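Engineer: Predicted model and sequence below, questions to follow.
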Amino acid sequence: MQLPPVFPPLTVTDQMGRQVAVPFPPRRIVSLVPSQTELLFDLGLGARVVGLTKFCVHPAEARQSATVVGGTKNFDFAKIDALRPDLVIGNKEENYQEGIEQLAARYPVWMSDITTLPESLEMIRRVGLLTGRKEAGDALAADIAASFAALAPALELIPAAYFIWRKPYMVAATGTFIDEMLARAGFRNVFGHLSRYPEISPEQLQAAAPRQILLSSEPYPFAEKHLAEFQQLCPSARVRIVDGELFSWYGSRLRLSPPYLQSLISAD
């Protein structure tokens, strides 16, 4: 494999406002975020991804070619050190501050911070820039933006609750990427007045009276066996399992989200 030419380090600002000097182009990348791992592969950088997390399941071949360095919130620092990364990519919400600070003391660490679609598109463009794939990153972001812009406007917003956890019940509320995806699909989040990922009681759910209850496939593995539990709480609501990746992954998988979101509304 022909290695890319080496240029002076590129100093960039990440989405947390941190200045990061990255060897350009980086040749040994550790990704600590599943959706950003998939993005790197889709930008043609798979051969340079040397480390990833146990949750980085896309593409399927990623974990065959790279070393698993723990989870998103518990890094194996010895494994990361052995990989000698010249770039680590993380995310404010998905990773933990103490671990990121420890890595940043030794390696260039670029962090994303994403709650909106524009922020996700900016992340894609910036990752393309700092890895030497600017044109590919810009093109991918433009394609995703166009796909979302083409979504048919909702005639009415459908009141919905989006569950991410069970025992205790937890939902996605305002200030989350999921909340933005709900709105773009044509749903009105009945817990939009709450913040982030609150716990809610069965009584709160009943009082909110959603027309649809969306049970995410991740992080809690909701399945068909859970439908009756929620149907009993809200007999008049439509309860369904939804693909959590297409609501919460903010990298290149967003190419698949607009038609999926449209199908959910169309089938209401």
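Structural biologist: Now that the structure is in, tell me what you want to look at. These numbers were taken from a predicted model, which means no experiment stands behind them. Numbers count the residues shown, from 1 in each chain.
Engineer: contacts and neighbour counts: CA atoms only from here.
Structural biologist: Fine.
Engineer: Which residues are in contact with residue 102?
Structural biologist: By Cα atoms under 8 Å, 6 or more residues apart in numbering, no residues touch residue 102.
Engineer: One more: residue 84?
Structural biologist: With contacts taken as Cα under 8 Å, 6+ apart, residue 84 has the following neighbours: residue 28.
Engineer: Let me see the ranges of the strands in the chain.
Structural biologist: The residue ranges that make up the strands of the chain, judged by DSSP state E, are 7-13, 19-24, 29-31, 49-52, 67-68, 87-91, 109-112, 158-165, 170-171, 187-189, 212-216, 238-242.
Engineer: Need the winner for burial among those.
Structural biologist: strand 29-31 (a mean of 27; mean count of other Cα atoms under 10 Å).
Engineer: for that one, packing partners?
Structural biologist: In terms of contact count using 3 or more Cα pairs under 8 Å, 6 or more residues apart in numbering; DSSP states H and E, strand 29-31 is assigned the packing partners strand 49-52, strand 87-91.
Engineer: Excluding sequence neighbours, find me the nearest residue to residue 43.
Structural biologist: residue 136 (6.3 Å; Cα to Cα, 6 or more residues apart in numbering).
Engineer: what's the closest of the strands of the chain to residue 145?
Structural biologist: Using Cα to Cα as the criterion, the shortest distance between residue 145 and the strands of the chain is 18.3 Å, found for strand 109-112.
Engineer: There's contact between the residue nearest to residue 43 and residue 128 in this structure, I believe.
Structural biologist: Yes - contact criterion Cα atoms under 8 Å: residue 136 and residue 128 qualify, at 6.7 Å.
Engineer: how about the helices and strands packed on strand 29-31 in TSV, adding distance to residue 234?
Structural biologist: Shown next, in TSV, are the helices and strands packed on strand 29-31 (distance: least, Cα to Cα, whole Å):
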stretch	distance to residue 234
strand 49-52	40
strand 87-91	36
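Engineer: Identify the residues contacting residue 69.
Structural biologist: The contact partners of residue 69, by Cα under 8 Å, 6+ apart, come to 51, 52, 53, 54, 75, 76, 77, 79, 80.
Engineer: what's the distance between the second one and residue 220?
Structural biologist: Yep, that's residue 52 we're talking about. If you measure residue 52 against residue 220 using Cα to Cα, to the nearest Å, the figure is 21 Å.
Engineer: re earlier: for residue 120, which of the strands of the chain is the nearest?
Structural biologist: Evaluated with Cα to Cα, the strands of the chain place strand 109-112 nearest to residue 120, the distance being 8.5 Å.
Engineer: rewinding a little: between residue 136 and residue 128, who's got more neighbours?
Structural biologist: For residue 136 versus residue 128, neighbours defined as other Cα atoms under 10 Å are more numerous around residue 128 (23 against 17).
Engineer: Below is structure B, check it against A:
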Amino acid sequence: MSYLKQFTDQLGTSHSFENAPKRIVSLVPSQTELLFDMGLEESIVGITKFCVHPFHLKSTKTIVGGTKQVKIDKIKALQPDIIIANKEENTLEIVESLKEICPVWVTNIITIEDNQKMIQDFGLLFNKRTEAQKWLDKINFGYQDFQKFMEDKQVKKVAYFIWANPYMVAGGDNFINELLKLNKFENIYDNNPRYEGRYPEIIIQKMRIQGDPDLVLLSSEPFPFKDEHAFELGRHTHHATTVFVDGEMFSWYGSRLVKAFDYFKLLHARLPII
């Protein structure tokens, strides 16, 4: 079987391989989950401490650090054929330093279409076309089904919090915001001229005058929000309902989307009618 040697990642970087990469280091939790779901468990040699799905990988694979700080010597000792990174999760400094070891494949996921391209790329890159197509079909089916589910739903204004002390939210130009849009959640911090960046630090006392959300969504990750945070944030809106949500379902791309669509249906069932 002939093997396609030239590939281009989602940053436009060209990579050459004589054979399908057999030893993979993954620096992104959701992409580790995807690689496992595509039948590549045996090829994964290194993961981050945040790669918690499937759980048993933490005891069977080498932990090479976090997503923002990695142990380069540990990665080098694993002799990987490829390192899988992400533009948002991993720093440019990390990517550049790891290029001396082996090719670093960088994904860039903003939209569901970007997510599908990543899965398609992995199918070609790792010679797992059949597995990739299976997940593409599952996601496309779930996506179309969920769009139908949302047809009669009303738009709700939301603020999606990811951090406290200082308070930070999901802004625009990121995967979380795309999934908010899919749920007909109008993000009050999407392209808000007062706050720059994908995850801006905000002044909660100004929430009323800067959008006054119907819902305040508190993500389960990366910050462990508690009831006191919900109470404090609620005081700075007119009538918002505060809802604790599963951050993995809103921020993990890859095969996780199949579960996310089902989760979103359950979420809508418990939201107040506005």
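Structural biologist: It's in. From a predicted model like this one, the values you see are computed outputs, not experimental measurements.
Engineer: ok, now which ones touch the counterpart of residue 184 of the second structure in the first structure?
Structural biologist: Taking TM-score structural alignment, residue 184 of the second structure has residue 186 as its aligned residue in the first structure. Shown in contact with residue 186 of the first structure (Cα under 8 Å, 6+ apart): 153, 154, 156, 157, 158, 265.
Engineer: swap the cut-off to 7 Å and go again
Structural biologist: 154, 157, 158, 265 (Cα atoms under 7 Å, 6 or more residues apart in numbering).
Engineer: got a winner among those residues for most neighbours?
Structural biologist: Taking other Cα under 10 Å as the neighbour criterion, residue 158 ranks highest of these with 20 neighbours.
Engineer: Pretty sure it sits against residue 189.
Structural biologist: No - under the criterion of Cα atoms under 7 Å, residue 158 of the first structure is not in contact with residue 189, lying 8.3 Å apart.
Engineer: just so I have it, where are all the helices in the stretch 151-268 of the first structure?
Structural biologist: If you assign secondary structure with DSSP state H, counting those that start in this stretch, the helices in the stretch 151-268 of the first structure sit at 177-185, 202-208, 227-233, 245-248, 257-266.
Engineer: Identify all contacting residues around the longest one.
Structural biologist: The one in question is helix 257-266 of the first structure. Residues from elsewhere that reach helix 257-266 of the first structure (Cα under 7 Å, 6+ apart): 147, 148, 151, 185, 186, 246.
Engineer: Leaving out chain neighbours, which residue sits closest to the counterpart of the last one in the second structure?
Structural biologist: By TM-score structural alignment, residue 246 of the first structure lines up with residue 249 in the second structure. Counting by Cα to Cα, 6+ apart, residue 260 is the residue found nearest to residue 249 of the second structure once chain neighbours are left out, at 4.9 Å.
Engineer: Map the one you found across to the first structure for me.
Structural biologist: Applying TM-score structural alignment, one finds that residue 260 of the second structure aligns to residue 257 in the first structure.
Engineer: Roughly how far does that match sit from residue 40 of the first structure?
Structural biologist: 18 Å.
Engineer: on that earlier part again, could you give the number of residues near the match of residue 260 of the second structure?
Structural biologist: Other residues near residue 257 of the first structure number 23, with proximity taken as other Cα under 10 Å.
Engineer: for residue 42 of the second structure, same thing?
Structural biologist: When counting by other Cα under 10 Å, one arrives at 12 neighbours for residue 42 of the second structure.
Engineer: Tell me where the stretch 1-150 of the second structure has helices.
Structural biologist: Listed in chain order (using DSSP H, counting those that start in this stretch), the helices of the stretch 1-150 of the second structure are 29-37, 57-60, 72-77, 92-98, 112-125, 129-150.
Engineer: Turn those into CSV, including distance to residue 174 of the second structure.
Structural biologist: Formatted as CSV, the entries for the helices of the stretch 1-150 of the second structure read as follows, by distance: least, Cα to Cα, whole Å:
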stretch, distance to residue 174 of the second structure
helix 29-37, 15
helix 57-60, 28
helix 72-77, 28
helix 92-98, 17
helix 112-125, 11
helix 129-150, 18
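Engineer: who wins for proximity to residue 199 of the second structure among those?
Structural biologist: Taking Cα to Cα, helix 92-98 is the member of the helices of the stretch 1-150 of the second structure nearest to residue 199 of the second structure, at 17.6 Å.
Engineer: okay if I get the helices of the stretch 151-268 of the first structure as TSV plus distance to residue 165 of the first structure?
Structural biologist: Compiled in TSV, the helices of the stretch 151-268 of the first structure are given as follows (distance: least, Cα to Cα, whole Å):
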stretch	distance to residue 165 of the first structure
helix 177-185	14
helix 202-208	13
helix 227-233	13
helix 245-248	14
helix 257-266	21
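Engineer: Mind checking the ones you listed for the one nearest to residue 216 of the first structure?
Structural biologist: Proximity of those to residue 216 of the first structure was assessed by Cα to Cα; the nearest stretch is helix 245-248, lying at 8.6 Å.
Engineer: Quick check: buried residues in that closest one?
Structural biologist: Of the residues in helix 245-248 of the first structure, those buried under the neighbour-count criterion (16 or more other Cα atoms under 10 Å) are 245, 246, 247, 248.
Engineer: Residue 248 of the first structure touches residue 176, doesn't it?
Structural biologist: No - under the criterion of Cα under 7 Å, residue 248 of the first structure makes no contact with residue 176, lying 8.8 Å away.
Engineer: who are the neighbours in contact with residue 95 of the first structure?
Structural biologist: Applying Cα under 7 Å, 6+ apart, one finds that residue 95 of the first structure lies in contact with 72, 73.
Engineer: got the contact list for stretch 109-124 of the first structure?
Structural biologist: Taking Cα under 7 Å, 6+ apart as the rule, stretch 109-124 of the first structure contacts 14-16, 20, 87-92, 137, 141, 175-177, 180, 250-251.
Engineer: buried sites along it?
Structural biologist: Under the neighbour-count criterion of 16+ other Cα under 10 Å, stretch 109-124 of the first structure has 109-117, 119-124 buried.
Engineer: Any idea how many residues pack against the aligned partner of residue 33 of the second structure in the first structure?
Structural biologist: Alignment note (TM-score structural alignment): residue 33 of the second structure maps to residue 38 of the first structure. Residues near residue 38 of the first structure, counting by other Cα under 10 Å, number 23.
Engineer: What of the one 4 residues further on?
Structural biologist: Other residues lying near residue 42 of the first structure total 17 when counted by other Cα under 10 Å.
Engineer: how about the nearest residue to it, chain neighbours excluded?
Structural biologist: For residue 42 of the first structure, ignoring the flanking residues on the chain, the nearest one in space by Cα to Cα, 6+ apart is residue 252 at 7.0 Å.
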